[in-house]
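J.: Next comes the sequence, and after it the predicted model I'd like to discuss.
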Amino acid sequence: MAKTAQERADIKAEKRYEKMHKRSFHLKPGDIIFNVLNYFVFGLFALACTFPFYYIFINTISDNDLVIKGVINFIPRGLHLSNYMALINVSDLSNAFIVSIGRTLIGTTLMVAASGFVGYLVTKQEMWGRRFWYRFLIITMYFNAGLIPWFLNMQMLGLTNTFLAYIIPGIVVPYNIILVKTYIESIPAELEESAAIDGASYMTIFRKIIWPLSKPILATIAIFGAVGHWNSFTDSLILMQSAPTLYTLQHRLYIYLNTASNLKALMESGGQISDAALKSAMSGKVIKYTISMVTVIPILCIYPFMQRYFEKGIMLGAVKG
C-alpha cells in the first residue's frame, strides 16, 4: 500500500529529528577525556576487586609444589583439579558444607517469610498496638547487650550445640522489615481496597496481591540473608563448642587458617616439629585456597541472577523511612 503524503512527511520529520538529536549529543573533547579517565579508574578498581579471587583460583588449579613455593602469581602452571576432588573425601568438610547449605536455605526462607508478613502487618493502621510493636522492633537495632550476655541468653534458651541456634535468632531482622514495609506502602492502596470489597481477608490479600508484587524487595533481603548465613562463623565458633558435627564451612576454614598459621609461627621461631606436621603446614596453604574458593563460588554464581532484583528492590525500599 502506497504511503500518503502526510506519512512521508512524518517519516522525513522523524529522520531530521534523529539527526538533530545525534548532533546535539556529540561529545566534546573534555567529555571524551572524562569518559576515558572514568573508565580507566573504575577499570582499575574492578581489577583490584577481582584479582584476589583470580589469584586464589589459579593457585587452586596449579601444581601444589609450585603453590607452596609461592611462584604462582599471574599465570596458572601445571593445571589440575585434584584439590577440589580431594575435598570430597574429607568428611568434616563435606559435613560442614551440608550444615552451611542447610542453614542458608532454611534460615533465608524463614527470614524472608517473616519479614514479608511482619512488614505487611505494620502497614495496617488498624493493627492493635502497631506503633508500639514497630518501635519495639526498631529500637533493637540501636542496642546490643554484648557478646557475653548474648551467649548466656542463648545458653539459657537451650540454643547451644543445636542446629536451631543458626535459624531462630535470624528469623526477625528489623532492617529487612523496614525495607519491606516501605516497599509495600508504595503499592497502590486501591488494589487492597478492591480485594477487601470482594471479601478477601488480610491473609488472602497478602498471599495473592502483596507477596507477588513484593518480589523485588523480597529478593533483595533474600540476598542479604543468604550472604549473612553463608559467611557467618561466629555463632558456630561460640555456640557449637561441644558439637563439631554442626560446624559450618566458614568455621572449618577458620580452623585450617589457625592451624597453618600456628605451625608457620612455630617454624619461624625455630621450634621442632615432626615431618607430618611440616607436610601438613605446607599443604595447608593449598587447602586454605581451595576451601576459600568453595565458600565463595556459590555466592558468585547466585548473585548475578539476583542483581536486577537487588538494584530495583533496594532503591524502591529506601525511598521513604
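T.: Ah, there it is. Residues are numbered from 1 along each chain as shown.

J.: Please count neighbours and contacts with C-alpha atoms only from this point.
T.: Will do.

J.: need the contact list for Thr245.
T.: Residues near Thr245 by CA atoms under 8 Å, 6 or more residues apart in numbering: Asp92, Asn95, Ala96.

J.: what about the second one, distance to Asn83?
T.: Read it as Asn95. Here Asn95 is placed at a distance of 17 Å from Asn83 (CA to CA, to the nearest Å).

J.: next one: the first one
T.: Note on Asp92: its distance to Asn83, by CA to CA, is 16 Å.

J.: And for the last one?
T.: Ala96 is 17 Å from Asn83, where distance means CA to CA.

J.: Neighbour count: the two, which is higher?
T.: For Ala96 versus Asn83, neighbours defined as other CA atoms under 10 Å are more numerous around Ala96 (21 against 18).

J.: That one reaches Ala243, doesn't it?
T.: No: between Ala96 and Ala243 there is no contact under CA atoms under 8 Å: 11.6 Å.

J.: where do the contact lists of the two overlap?
T.: Here Ala96 and Ala243 have no joint contacts, going by CA under 8 Å, 6+ apart.

J.: buried residues in the one helix or strand Tyr54 maps to?
T.: Here Tyr54 sits within helix 29-60, counting by DSSP states H and E. Using 16 or more other CA atoms under 10 Å as the test for burial, helix 29-60 gives Tyr54, Tyr55, Ile56, Phe57, Ile58, Asn59, Thr60.

J.: and the comparison structure, right after this:
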Amino acid sequence: MIHKKLTLFDGVMNVVSVVLIIVFLFPFYYMLVYSLSDSQMISRHLSFVPIGFTFQNYVDILNSPEIVKAFIVSAMRAVIGTVITLICCTSVAYFVTKKELPMRKTMYRLIVMTMYLSAGIIPWYITMMKYGLKNNFLLYILPSAVSAYFIILIKTYIESIPSSLEESASVDGAGILVILVRIIFPLCLPIIAAVTVFSAVNQWNSWWDNMMLVFKPNLKTLQYALYQYLQMASPRITSIQHAGELLNRVPPNANTIKITISMVTIIPIFVVYPFMQKYFINGIMLGAVKG
C-alpha cells in the first residue's frame, strides 16, 4: 500500500513538475519565436512557430552602434566586477577565519549586519557622489566589490578545510598570502565557481546605478538601454522617429525590437546557467548548513 501511494505521489509530482516547466519556459519560448519572425506578419497572429522566419531583427539590433557599445560595457562590467568581487570577498572571508585577527568576530558580525540594514537611496547617492563615481565606470565595480552573502559562503567553505593543511604550509615557510593563493583558493574552487555565477548574473542584470549616476552614452549598459527603449516604445509613443533615437534603423513593429533586445540580454544567462546550475545548489546549501 505504501509503495502504491509513493508511486502515485511520484507520478503526480512529475506531472506537476512538467506543467510548471512549461508555464515557466513558455514566455521565453514565445519571445524567441517573436524575435525570429517577420515583424509585420507576427504582429497579426499568435503563433507557436516563427512566421516568416528571419534573423533580420537581430541584424537590426546588432547594427546599432549604441546597442553594441552597451553590450560591451555590460560584458566588461560582468567580467571585471566579478573578478574584483572574488578577490575581495575571498580575502575578507579567509582573514575573518583567522583566530589571531584582532576583533575578527566583531568584524564578521558587522559584515553580516549589512545584509539586514541599509542606509537608503539618498545616503547611497551622496556617498557615490563624494567618491567621484558619477559618470565613472568604477561605479559598476567598487560598490559591489564586497558582498556579505558571498563572504558568508566562502568563509563557511574555508572552515570546512582541515587546518592541518595550513599548518603544514606554515612549517614549510609559507606566508599567509601564499597559503591563501596556493592552498586555500584552489581548494575553494567549487564555492568560488558558485560565487562567480552569482556575481556575474548580478552584474549583467544591473541597470539601476546606471540610471542614477551614469549619463555618458559610452558608459550605458545593455540593461539600461533596454529600459530606455521600453520607455520610448510604450503604447503612448507611436512615433518611429522618436524611437529611432535609440536605434539607427527601427522595424515597423516596435514590439519586435523590444522582444529582440530582451532576448539579447537573456541569451548569455541561458547559455551559462545550465553548465553552472550545480554550483548554485552547492553554494546555497553551504550557506544554509553553516553561516
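T.: Arrived safely, thanks for sending. Just so it is clear, the structure is predicted and the values come from calculations on it, not from any experiment.

J.: Could I get the TM-score for this pair?
T.: Put the two chains on top of each other and the TM-score (TM-score structural alignment, normalised by the length of the second structure) is 0.92; 286 aligned residues with a CA RMSD of 2.0 Å.

J.: one step back: from the contacts of Thr245 of the first structure, which is closest to Ser261 of the first structure?
T.: Asp92 (19.9 Å; CA to CA).

J.: Aligned to the closest one, what sits in the second structure?
T.: Aligning on TM-score structural alignment places Asp92 of the first structure opposite Glu66 in the second structure.

J.: Now do the same for Leu121 of the first structure: its match in the second structure.
T.: Per TM-score structural alignment, Leu121 of the first structure is aligned with Phe95.

J.: Which residue range of the second structure does the helix holding Tyr54 of the first structure align onto?
T.: Taking TM-score structural alignment, helix 29-60 of the first structure hits residues 4-35 over in the second structure.

J.: Average offset of the matching stretch relative to the first structure?
T.: When the first structure is superposed, stretch 4-35 of the second structure averages 1.0 Å from its matched positions, counting by mean CA distance after the TM-score superposition for the first structure.

J.: mind checking the end-to-end distance for stretch 195-215 of the second structure?
T.: Stretch 195-215 of the second structure has an end-to-end distance of 30 Å (criterion: CA to CA).

J.: Buried ones in that stretch, by neighbour count?
T.: Neighbour-count burial for stretch 195-215 of the second structure flags 195-201, 203-207, 210, 213-214 (criterion: 16+ other CA under 10 Å).

J.: Grab the most central residue of the first structure for me.
T.: Nearest residue to the geometric centre of the first structure (CA atoms, centre = their mean): Val227, 3.1 Å.

J.: Now check that one against the second structure: what is it aligned to?
T.: Val227 of the first structure maps onto Val201 in the second structure, by TM-score structural alignment.

J.: Specify the local secondary structure of its match.
T.: helix (DSSP: H, G, I helix; E, B strand; the rest coil).

J.: how near is it to Val271 of the second structure?
T.: From Val201 of the second structure across to Val271 of the second structure, the span is 12 Å (CA to CA).

J.: Settle this for me: the match of Val227 of the first structure is touching Phe270, isn't it.
T.: No: judged on CA under 8 Å, Val201 of the second structure makes no contact with Phe270 at a distance of 10.7 Å.

J.: next SSE after the helix holding Tyr54 of the first structure?
T.: Per DSSP H and E, the first helix or strand lying C-terminal to helix 29-60 of the first structure is helix 64-69.

J.: what comes up buried for that next one?
T.: Neighbour counts over helix 64-69 of the first structure (16+ other CA under 10 Å) mark Asn64, Val67, Ile68 as buried.

J.: Mind giving me the packing neighbours of whichever helix or strand comes after that helix?
T.: As assigned by DSSP H and E, the chain's next helix or strand after helix 64-69 of the first structure is helix 82-88. Contact analysis of helix 82-88 of the first structure by 3 or more CA pairs under 8 Å, 6 or more residues apart in numbering; DSSP states H and E lists helix 91-121, helix 275-316 as its packing neighbours.
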